[in-house]
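1. Model the structure of this input:
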Amino acid sequence: MSLHQRNGIWYWRKMVDGVLFNRSTKTEDKKLAETMAKKWEHEAVKTVVYDGERPVTLYEAIDSFLGERKHLPSYTSASQHMQHWKNALPNEKMKSLQKHKVQAVVTRRLAEGAAQNTVSVFVTYWNALVNHCKANKLSPGPLLDRVQSKRTRFRIITEQEEAAMLAATCPNAKYPGKTATSDAQRQDNQDVLVCLLHLGARINEAQNLRWSDVDFANNTVLVRRLKNGDDTLLMMTKALRAVLERRYATKIDNWVFPTKSETYKAHAQWVTTVAKRAGVDFEAGKVTSHTFRHSAATRLLRAGMDIRKVQQFLGHKNISSTLVYLHAMPSEVAAHAVSVFDGS
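-> A predicted model of the protein is given here:
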C-alpha cells in the first residue's frame, strides 16, 4: 500500500496497469488512512482492470468532450456552458464528484436568475459530458436530473419598433460619449440588425457572414445555418444589399463583421441593450437577437408565404420547427381558415 505523509497529512499514491491514482486522505491518523487506502485500491483495480475505465479530472473530461466537437456548429455554445461548469466545480476526478454537489450548481444558477431554458441546456451539456466519458471508457461523473425547458412567448418586433432600434444604432446621431470607435460599433450593430431580419438569421449566423458567401452579381447571400439546419441561398433585399455594398467598400478580410466574427467570440446581449435605448416596450416580452428571426418568419406568413417556403427561408430541417410560428398567431390562422371556408 503506497502511503506517504506530507505536512502531517497522509497521501495515497498507486499505479494500476499504467494508470496513476493520487489522493489525499485529509487525515493525520495513519490507521484511518490505511483503511481509506485499501478501499481506494480496491476501487482503482475494479475501475481499471475490470471496468476498463481511465480516471479523468473534470477539466480533462471537458477538454476531451470539446475536442470531439470542434468541427460542429454547436462548439461555441458547448464551450460557453463547459466554462460555466469549470468555474463552478473543483478540478476533481469525475468519479469522485457527488451528485448533490453538482446538482447544487444547477439550483444556484436558477436562484441567481438564469433563464430556465438556459439552465436546461446547461444540464443537457453536463449529461452529454457524462455520456461522452462512458462512450470513451473514461470514468464518468453523475448524471443530473433534467430541467424542463419552458415554451416561451414569441416576441415580434413591429415595424415601428424596428425603426426605433435602427435609429438607436445610428452612428450619425448625437449621443453621450460619442467617439469614432462608438460610432463604428453603432454602425456594426445597425447593420447586423438588418441582417437578422432580412435573412431570418440567428445572431451567430449574421455575425459570422463571410464575403465569400456574398454574390453581388447574382444578388444572393449564402447563410450558413447553425443547429444542424440547412444552409440557405437567399436573395438580397434592397436594404440588405445597401448595407453589404457599403461594408464591402471598406472590407479588410473575409469577415463581413470583423469585430463580431467568431475570432472575437462576440456576445449578443447588445441587442437587448439597443431595444431598451430605443424605448421598446418590454411588457410585450423580452427582446433578444432571436426576436428578429421570429419577426422575419411571422411577417412572411402574414404576407401569405407558404409554410414550406418559410421553412426553406429559415433553414429548418424539420417542418415542425416552422409550424410553431403558426401556433404563435392562432387568431390570424383561425381567421384565415374562416375566410377560406366562407369563400370570402
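2. can we go C-alpha only for contacts and neighbour counts from here?
-> Fine.
3. max-length strand in the protein?
-> strand 9-16 (DSSP state E).
4. So which elements touch that one?
-> In terms of contacts (3 or more CA pairs under 8 Å, 6 or more residues apart in numbering; DSSP states H and E), strand 9-16 is packed against strand 3-6, strand 19-24, helix 30-45.
5. Just want the angle from it to strand 19-24.
-> Strand 9-16 runs at 170 degrees relative to strand 19-24, counting by axes from the mean of the first three to the mean of the last three CA atoms, to 10 degrees.
6. of all the helices and strands packed on strand 9-16, which lies closest to Lys70?
-> strand 19-24 (27.3 Å; CA to CA).
7. now the closest one against helix 30-45, angle please.
-> Interaxial angle, strand 19-24 versus helix 30-45 (the same axes, to 10 degrees): 150 degrees.
8. and the spatially most central residue of the chain, helix, strand or coil?
-> By CA atoms, centre = their mean, the chain has its centre lying nearest to Ser77, at 3.3 Å. Following DSSP: H, G, I helix; E, B strand; the rest coil, we place Ser77 in the helix state.
9. Now the second one, please; I'll put the structures next to each other:
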Amino acid sequence: MEVKKKLLDLVRDKIRFKHYSYSTERTYIHWIKHYILFHHKKHPIEMGKIEIELYLTKLATNDRVAPTTQNQAFSALLFLYKEVLGLDISEWNIQALRAQERKHIPVVLTKEEVREVLQNIPSEYSLLVHLMYGCGLRMSEALNLRVKDIDFGFDKIYVWDSKSLKDRTIPLPQKLKAKLLEQVESVKLLHKQDLKDGYGNVFIPYALEKKYPRSKLEAKWQYLFPMKSISTDPRTKEKRRHHVMAQTLGRNIKVASQKANLNKRVTSHIFRHSYATHLLQAGIDLRSIQELLGHKSVETTMIYTHVVSEMNKAKVISPLDF
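-> Predicted coordinates:
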C-alpha cells in the first residue's frame, strides 16, 4: 500500500507539473487506481502489454463502458507509463477488445423548446444559459469566461484555450449586451468587497501567474459568473471565489427542462447542438459554423447536416395523408 501511495503522489506531481486541469487529475487517478486494484494491487512497473489488454478488454466486455470511457482509461494508463514510469507503451501495439462505438445524432431543441427551458432557468443562472445557447459555448467555456473576455467595443466574446486548444472569437448577442454590462459591474462590486474582506484573488493559468503575479487580484481577471461564496482551492488550499460549479448549473438545467415538460433529455450540451443546428437552418455555411464552434475538423461539424436532414424527413407526407 505504501508503494501505491507513493506512485499516486508521483502521478499527481507530474499532472500538476504539466498544468493539467483538476478534473483530469481526478479522472486519471481514478483509472490508475482501478487498473492496479483489478490486478490485485500489483505495481504497474511489474505489468505490461498483457495486463493492459486484459484490463481494457474487461472494461468493454464486463463493464460495458462507452468507447469514450475506455479511451479515457487508456489515456490515463498512457500517461502513467510514459510520463511517470518512463515507458512508451504506444510502441507495444495494445490489442484490447474495443468498446463498440455507436454514431449518435445529437438531440436538439426547437427554438420554442429553447425558449421554454430558458424561461424556467432561475434568474441567477439565466444569463449564463442564454449565453451558452446564444454563442454555442460548451459549459466549461461559459463557466471559465473572465470579465476581460467580453469585448463590448467590438461586440465579441473571446474563448481562450478551449477543448480543441484553438482560441476563437464569437459575436456577442446584442440581446444580451445590456445584461452582460450589468453582470460585469456586479462582478466588479463583488470583487471590491472581496478585497476588503481579505480575499479577491482568483485562479490564473500557471504561466500567466508567474509572468503577471498581481493579475490574480485584478477585476478584469475575475470570473464572469462567480460562485455566491468563497471556497477552498483543492490543490493550493487557498480561499478564493471560483466560478459557478458545473454540477450546480447542470442540476438547474435539468430542473428547468422538467418544468418545461419536455420529453427530450436536456443537458448543458444540447444548447450547443441547438445553436449549430439553428444556424445551419438559417443558411449559415458549414465552415463558418465550424469556426464558431471551435471544431478542428469540418467532419465534426457535418453531424449537424444529418440533424437537419432528419428534420427534413419529418416534412415528408405519408401516402395515407395524400
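10. related to what we said a few turns ago, now do the longest strand of the first structure: which range of the second structure does it align onto?
-> Per the alignment by TM-score structural alignment, strand 9-16 of the first structure matches no residues in the second structure.
11. What residues of that strand count as buried?
-> 10-14 (16 or more other CA atoms under 10 Å).
12. Equivalent analysis for stretch 19-37 of the second structure, please.
-> Applying 16+ other CA under 10 Å to stretch 19-37 of the second structure flags 25, 28-29, 31-32, 35-36 as buried.
13. hang on, the earlier thing: and of the helices and strands packed on strand 9-16 of the first structure, who's closest to Ser64 of the first structure?
-> strand 19-24 (17.4 Å).
14. Residues in contact with the closest one: which ones?
-> The list of residues contacting strand 19-24 of the first structure from outside it, by CA atoms under 8 Å, 6 or more residues apart in numbering, reads 9-15, 44, 48, 54-55.
15. Reformat the residues you listed as CSV; add distance to Lys30 of the first structure.
-> Shown next, in CSV, are those (distance: CA to CA, whole Å):
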residue, distance to Lys30 of the first structure
Ile9, 9
Trp10, 7
Tyr11, 10
Trp12, 11
Arg13, 14
Lys14, 17
Met15, 20
Ala44, 20
Val48, 26
Arg54, 28
Pro55, 25
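16. Closest one of those residues to Ser149 of the first structure?
-> Checking the contacts of strand 19-24 of the first structure against Ser149 of the first structure by CA to CA gives Pro55 as the nearest, at 32.4 Å.
17. Lys31 of the first structure - how many residues pack around it?
-> Using other CA atoms under 10 Å, Lys31 of the first structure has 10 neighbouring residues.
18. Check Ala296 of the first structure too.
-> Using other CA under 10 Å, Ala296 of the first structure has 22 other residues around it.
19. Distance of it relative to Phe154 of the first structure?
-> Using CA to CA, to the nearest Å, we find Ala296 of the first structure at a distance of 12 Å from Phe154 of the first structure.
20. Kindly report the same for Leu197 of the first structure.
-> 15 Å.
21. neighbour count winner among these two?
-> Between Leu197 of the first structure and Phe154, counted using other CA under 10 Å, the more crowded position is Leu197 (24 against 20).
22. Trace the more buried one over to the second structure, please.
-> Correspondence of Leu197 of the first structure to the second structure, assessed by TM-score structural alignment: Tyr133.
23. okay but that match is in contact with Arg272, surely?
-> Yes: Tyr133 of the second structure lies in contact with Arg272 (CA atoms under 8 Å); the separation is 5.9 Å.
24. Can you mark which positions in stretch 261-268 of the second structure are buried?
-> 266-268.
25. ok, now stretch 154-173 of the first structure?
-> When burial is assessed from 16+ other CA under 10 Å, stretch 154-173 of the first structure yields the following buried residues: 154-157, 161-162, 164-171.
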